[in-house]
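**Student:** got a sequence here, can you model it:
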Amino acid sequence: MSADFSARAVALAGACAGDVEIHSAIAEFRDLIGTLGLAHSVCGAWTGVSTHRVHRFFFNDWPEDWLALYNEKQIFADDPFVEEARRSMTLYLWSEVEKRRPLTPRAQAVYDIGRAYGWREVVGVPIHGPMGYQGLVSLASFDTATFSPQERACLDLMSRALHERCRREIGFGLVSEDMPKLTAREIECMQWVAVGKTDWEIAQVLGISRSTAHFHVEGAKKKLGSTSRSECVTRLALYGLL
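**Tutor:** Sure, this is the predicted structure:
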């Protein structure tokens, strides 16, 4: 890695911490990753759970025919590369995911589709935030690529900085709705739901009737806009109420 690459990567990260113009920052980012053989990039995020989940691309220059194939094959739901973003805290490679754990038949099929298309390496930089916020910056190459520890560090640094600059530009992932106002009893009941207790068991623990326990659980579900107990537990956990 050249000193110039390192200096430019650090400068880009610093600029993104300020109010650098988005399009110029993305152009500099693409130019920098291109020097490492990474021809395409995408940056996006998702937040929320179940029917409340929202996805957003900040920038995406994936080839049009690959995007069409990705959507046609409905790869996103089974993409092990995307799934790895939920498990990893640091930069990872497409080639590493395949070796890290056994792939399901569907996940292996996704790899086969990617290789047949021509991908040889993809870099993933996972982003984790509050309230279930999840971001991912992906950088792809049609050539076999290797990266030194210093190059990986620079890719990680500027990817995270650019992602945050893009997110901050539009305020994506910020909680715009008021925190749900559950009663103390509703939260108490849901705490027991979270550990697998039934309405009858909750009633025994709290010294209330089964119907009263059910009433409080249903009240919590309604306030959270949840259709199931598991979804309600997940959303309460994301709000930090469990």
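**Student:** rest of the way, CA atoms for contacts and neighbours
**Tutor:** Noted.
**Student:** max-length helix in this structure?
**Tutor:** The longest helix of the chain (DSSP state H) is helix 149-170.
**Student:** on contacts alone, who are the packing partners of it?
**Tutor:** Where contact means 3 or more C-alpha pairs under 8 Å, 6 or more residues apart in numbering; DSSP states H and E, helix 149-170 is packed against helix 3-16, helix 22-34, strand 54-60, strand 121-128, strand 134-141.
**Student:** now whichever helix or strand comes after that helix: how far from the chain's centre is it?
**Tutor:** Counting by DSSP states H and E, the next helix or strand C-terminal to helix 149-170 is helix 184-194. Its chain's C-alpha centre and that of helix 184-194 lie 28 Å apart, by C-alpha atoms, centre = their mean, to the nearest Å.
**Student:** please generate a structure for the following sequence too, so the two can be compared:
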Amino acid sequence: MELLQAAAQELGFDYVALLHHRSLERPAAGFIRLDTYPEGWEDELRSRSLIGHDPVHRASERTHVGFSWRELAELVPIGPRARELLDEARRFGIGEGFTVPANIPGEPGGSCSFAVKTGGKIPVGRLLCAEQVGAHAFRAARRLHGYARIIRSRPHLSRRERQCVRLVAAGKSDWEIARILGISIETVHQYVKRARSAYDVVSRAQLVACGLRDAVISFGEAVPER
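**Tutor:** From the prediction side, this is the model:
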């Protein structure tokens, strides 16, 4: 953390926060959480029931590149609770900021944020450097927390099982999958059953969710194009 804090200060920022967003809701669950925000900030969020309303965290789910907090309204709706959180942040001395999203399939959403004190200006000329620092810092934190091992331990599906999962995600019935792949309906049943068993889930919806999480299928395959 000392190295990241020193890098943030060298770039011209006063605060830095690198975390899985769910770490605020479940602090003892093993999520990544490092920050130098003012003391009492998290307690204030809890006392006002503002955890879960952070527009920075929601905006991080909508983009894969770094963004200034001044761009928040372009990325997500800013409702009353989100506005209250931003007002409280300023009251605690947290002013403008810049966030680098960390969205990795199969892992909780996260980010690395850099901020200046209230009234300060973010170092616009150094934001590309901040984006690089944030991305590499999050990768290092994942490695130290063992998240790379989680990826390697996921179930392996055969080629046919993956094909069936993708077609299930596209809304095809077993009969339709059988026609598309040129196999029997019973064989499709078995492939889908084995895929559900591999993920230890009971429904097709859960199977699709696992497939999206592990990048077995893409959102383009699961969501019809308009």
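**Student:** TM-score for this pair?
**Tutor:** The TM-score (TM-score structural alignment, normalised by the length of structure 2) is 0.71; 207 aligned residues with a C-alpha RMSD of 3.3 Å.
**Student:** re earlier: with distance to residue 182 of structure 1 and mean neighbour count added, can I get the helices and strands packed on helix 149-170 of structure 1 in TSV?
**Tutor:** Formatted as TSV, these follow (distance: least, C-alpha to C-alpha, whole Å; neighbours: other C-alpha atoms under 10 Å):
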stretch	distance to residue 182 of structure 1	mean neighbour count
helix 3-16	39	17
helix 22-34	40	16
strand 54-60	24	15
strand 121-128	26	23
strand 134-141	26	23
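**Student:** would TSV of those with distance to residue 109 of structure 1 be doable?
**Tutor:** What follows is those, written out as TSV (distance: least, C-alpha to C-alpha, whole Å):
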stretch	distance to residue 109 of structure 1
helix 3-16	35
helix 22-34	28
strand 54-60	24
strand 121-128	16
strand 134-141	19
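**Student:** for residue 212 of structure 1, find the nearest of those.
**Tutor:** Checking those against residue 212 of structure 1 by C-alpha to C-alpha gives strand 54-60 as the closest, at 34.1 Å.
**Student:** beyond the closest one, next helix or strand please.
**Tutor:** Immediately after strand 54-60 of structure 1, counting by DSSP H and E, sits helix 64-72.
**Student:** give me the mean deviation of the longest helix of structure 1 from structure 2.
**Tutor:** The superposed helix 149-170 of structure 1 is, by mean C-alpha distance after the TM-score superposition for structure 1, a mean 2.7 Å from where its aligned residues fall in structure 2.
**Student:** what's the offset of that helix from the middle of its chain?
**Tutor:** Relative to its chain's centre, helix 149-170 of structure 1 lies at 14 Å (C-alpha atoms, centre = their mean).
**Student:** burial count for residue 73 of structure 2?
**Tutor:** Neighbour count of residue 73 of structure 2, defined by other C-alpha atoms under 10 Å: 12.
**Student:** residue contacts, residue 24 of structure 1?
**Tutor:** Applying C-alpha atoms under 8 Å, 6 or more residues apart in numbering, we find residue 24 of structure 1 in contact with no residue.
**Student:** for it, give its distance to residue 230 of structure 1.
**Tutor:** Relative to residue 230 of structure 1, residue 24 of structure 1 is positioned 44 Å away (C-alpha to C-alpha, to the nearest Å).
**Student:** leaving out sequence neighbours, find the closest residue to the residue of structure 2 most remote from its centre.
**Tutor:** Distance from the C-alpha centroid of structure 2, by C-alpha atoms, centre = their mean, peaks at residue 184 (38.9 Å). Leaving aside its chain neighbours, residue 184 of structure 2 sits nearest to residue 178 (5.4 Å; criterion: C-alpha to C-alpha, 6 or more residues apart in numbering).
**Student:** settle this for me: residue 51 of structure 2 is touching residue 45, isn't it.
**Tutor:** Yes. With contact defined as C-alpha atoms under 8 Å, residue 51 of structure 2 reaches residue 45; the gap is 5.7 Å.
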